[in-house]
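*Asks:* Build me a model from this:
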Amino acid sequence: MPGILLVRTDSDDDVWEDVLWRMGELPGMYRSGQAGAADAVARESIPRRLIVTEDPAWRGATSEDVSAALDRPGIWVPDLVVLTDDRTGRDADSRPLLAFRGSDGDAFWITPRQAAMTYLVLHHPYLSSTIGWFVETAPAELEWELEEDEEEWEPDEEDLHEPVGVELESLNAPPRYTRPARELPPLIQETDLGGVLVRTDFTDDAAWTSLVERVCRPGHDVIDDFGDYVDFVDDPAFAGATPEQVMAQVRHPGTNKGAMTADVVLIADATTMREPGHRVLVIPLEDRIGFAFRVAPELVGGMVINLALGNMDIGDFRNDEA
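*Replies:* From the prediction side, this is the model:
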């Protein structure tokens, strides 16, 4: 079962609670010692688990200590291990966490929100490449090697790599998962060379009809039709759903079906319906996971095809939007 192990190694209650708040009320979350939590994990629509360890015995533990504890027969090995660190307490803006893949010791820095967004899509295949990108982008090592006489020197914050997800923490309205009022249906991302567009605002049917038309036929040419490359989800069950709740329900077809997908989920929310341009919200499900941006509906069809084929990456469209 895919999952994350979050370990508290510090003694500051305020720092710890801040980390948990930023991560949100994630599905499949199990806090050690919480009654009935294990049953709640089993009931989730998409199998995954986030085990939160708060045992005082782990105070002061290092990543090597946690890795050694996992290297025992019969122990569940999570996809990702995340733990608080001295740096978590020092940096109140982004609360960096020390992380490493459960199967090896490549450590890197990640913010709580980025860890949460990654957890929501951890069940997708190929995500190991994204975690590998995290390792390259924000390694736990210093930006340069210390000389022998500098072994006792304590590095400043600017001497460390910036954690993955610092952009998320600095947004005016940063992403945070909250439990939906009712269970949402799964979203199957299986359109070859395409993606899924989910309607979450149901106040204007005419605006939705216009949006679908502009996505399918951006040039008003019957020959130029992208309708086969976008699955339109017009299900009132998603009314009022947040972007994080939607992305948590996306299921990838898997490696055995051979489908090439854009690895984004598209959302028609209240802003999409009400603004004149009807710009669609785009949520990346790999690399810049959860870092939302908007594109014109006329660009959606070409975007999902080029992303699925690998001709372009999400940064090309984010940069254009910015």
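*Asks:* Only C-alpha atoms from now on, for both contacts and neighbour counts.
*Replies:* OK.
*Asks:* quick one, strands of the stretch 1-150 of the chain?
*Replies:* 3-7, 29-31, 49-53, 80-83, 97-101, 107-110 (DSSP state E, counting those that start in this stretch).
*Asks:* Nearest to D39, out of those?
*Replies:* strand 29-31 (9.3 Å; C-alpha to C-alpha).
*Asks:* Output the contacting helices and strands for the closest one.
*Replies:* Secondary-structure packing of strand 29-31 (3 or more C-alpha pairs under 8 Å, 6 or more residues apart in numbering; DSSP states H and E): helix 37-42, strand 49-53.
*Asks:* other SSEs contacting the longest one?
*Replies:* Looking back up the chat, that one is helix 37-42. Against helix 37-42 (3+ C-alpha pairs under 8 Å, 6+ apart) you get strand 29-31.
*Asks:* ok, back up a step: could you export the strands of the stretch 1-150 of the chain as CSV, including mean neighbour count?
*Replies:* Rendered in CSV, the data for these read as follows (neighbours: other C-alpha atoms under 10 Å):
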stretch, mean neighbour count
strand 3-7, 24
strand 29-31, 19
strand 49-53, 21
strand 80-83, 26
strand 97-101, 25
strand 107-110, 26
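*Asks:* May I see these organised as a markdown table, with distance to D39 added?
*Replies:* Supplementary listing: these in a markdown table, determined by distance: least, C-alpha to C-alpha, whole Å:
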| stretch | distance to D39 |
| --- | --- |
| strand 3-7 | 16 |
| strand 29-31 | 9 |
| strand 49-53 | 11 |
| strand 80-83 | 22 |
| strand 97-101 | 26 |
| strand 107-110 | 29 |
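*Asks:* could you pull out the helices for the stretch 101-250 of the chain?
*Replies:* The residue ranges that make up the helices of the stretch 101-250 of the chain, judged by DSSP state H, counting those that start in this stretch, are 112-120, 127-137, 166-169, 205-216, 243-247.
*Asks:* One more sequence to fold, the one below, so I can look at both together:
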Amino acid sequence: MKEELPEIVRADEWVPLVIRTDYTDDAAWWEVIAELERVVGGREWESPVHLVDDRRWDGVTSDEALVAAARDEELSVVFLADDVTMRSPLRPLLALDLGADDDQDLDPVYYQELIDSPPPREVRVVPDAVHLVHGNLQLANVDFPEFAEEAAADPDGVVRDLVTAPDGPGS
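*Replies:* Okay, here's the model as predicted:
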């Protein structure tokens, strides 16, 4: 692991955390920021995000990011702007599930099933859907595997906001 990563201090647990881990394309990063911060689909509220744009995170792996983000006990998901984000025209962020380690009080049979077939820990999310994923996981409305199923059913393998999805209710 890289030397100790800086602590992430978020002012608001209801704001998604996005960490930049690839510094090869500044123009792509600015596109990601613009998509994250725009008002989505005629909604009347702003779309704030907590951005970590610090070169000390350059090249950090998903496992390293999970360890660093897990210091924030209120955080259920972290989004990485990695090399795939910067190369793909969809700019899909890598969403990492922080809630998958809540296994302490599980039934031993169910726990063995989790060991044999662990739930997905990551999924690609287009910037328009970051707030949807983050909000639903924070409220425990949806489990992370449900988003993984949604991505698996998408032709591009990403989670999309229903308002902006090509075949969703907003189209």
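*Asks:* where does the TM-score land?
*Replies:* Comparing the two superposed chains by TM-score structural alignment, normalised by the length of the second structure, the resulting TM-score equals 0.69, with 135 aligned residues with a C-alpha RMSD of 2.3 Å.
*Asks:* Which of the strands of the stretch 1-150 of the first structure sits closest to S129 of the first structure?
*Replies:* strand 97-101 (11.6 Å).
*Asks:* Which strands and helices lie in contact with that closest one?
*Replies:* Contacting strand 97-101 of the first structure under the criterion 3+ C-alpha pairs under 8 Å, 6+ apart are the following elements: helix 63-70, strand 80-83, strand 107-110.
*Asks:* Quick check: which helices or strands does the last one pack against?
*Replies:* Contacting strand 107-110 of the first structure under the criterion 3+ C-alpha pairs under 8 Å, 6+ apart are the following elements: strand 97-101, helix 127-137.
*Asks:* Using TSV, please lay out the ones you listed together with distance to I283 of the first structure.
*Replies:* TSV is the format used below for those (distance: least, C-alpha to C-alpha, whole Å):
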stretch	distance to I283 of the first structure
strand 97-101	23
helix 127-137	15
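*Asks:* thinking again about what came up before, in CSV: the helices and strands packed on strand 97-101 of the first structure, plus distance to T191 of the first structure.
*Replies:* Output for those, formatted as CSV (distance: least, C-alpha to C-alpha, whole Å):
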stretch, distance to T191 of the first structure
helix 63-70, 38
strand 80-83, 29
strand 107-110, 32
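*Asks:* who wins for proximity to L120 of the first structure among those?
*Replies:* Ranking those by their distance to L120 of the first structure (criterion: C-alpha to C-alpha) puts strand 80-83 first, at 12.5 Å.
*Asks:* Give the aligned range of that closest one in the second structure.
*Replies:* Under TM-score structural alignment, strand 80-83 of the first structure has no counterpart anywhere in the second structure.
*Asks:* picking that back up, ok, which of the helices and strands packed on strand 97-101 of the first structure comes nearest D231 of the first structure?
*Replies:* Shortest separation from D231 of the first structure across these is recorded for strand 80-83, at 31.2 Å, computed as C-alpha to C-alpha.
*Asks:* helices and strands around that closest one, which ones?
*Replies:* Packing partners of strand 80-83 of the first structure (3+ C-alpha pairs under 8 Å, 6+ apart): strand 3-7, strand 97-101.
*Asks:* The last one maps to which residues in the second structure?
*Replies:* Mapping strand 97-101 of the first structure onto the second structure (TM-score structural alignment) gives no aligned residues.
*Asks:* same question, the first one
*Replies:* Following TM-score structural alignment, strand 3-7 of the first structure has no partner segment in the second structure.
*Asks:* Repeat that for stretch 237-247 of the first structure.
*Replies:* Aligned by TM-score structural alignment, stretch 237-247 of the first structure corresponds to residues 56-66 of the second structure.
*Asks:* can you give me the angle the longest strand along the first structure makes with helix 205-216?
*Replies:* Ranked by residue count, the top strand of the first structure under DSSP state E comes out as strand 261-268. Going by axes from the mean of the first three to the mean of the last three C-alpha atoms, to 10 degrees, strand 261-268 of the first structure is angled at 150 degrees with respect to helix 205-216.
*Asks:* Can you state the mean residue-to-residue distance of the helix or strand following strand 261-268 of the first structure versus the second structure?
*Replies:* Going down the chain from strand 261-268 of the first structure, the next helix or strand is helix 270-274, by DSSP states H and E. Between helix 270-274 of the first structure and the aligned residues of the second structure, the post-superposition mean distance stands at 0.7 Å (mean C-alpha distance after the TM-score superposition for the first structure).
*Asks:* now for helix 270-274 of the first structure, which elements pack on it?
*Replies:* Contact partners of helix 270-274 of the first structure among helices and strands, from 3+ C-alpha pairs under 8 Å, 6+ apart: helix 205-216.
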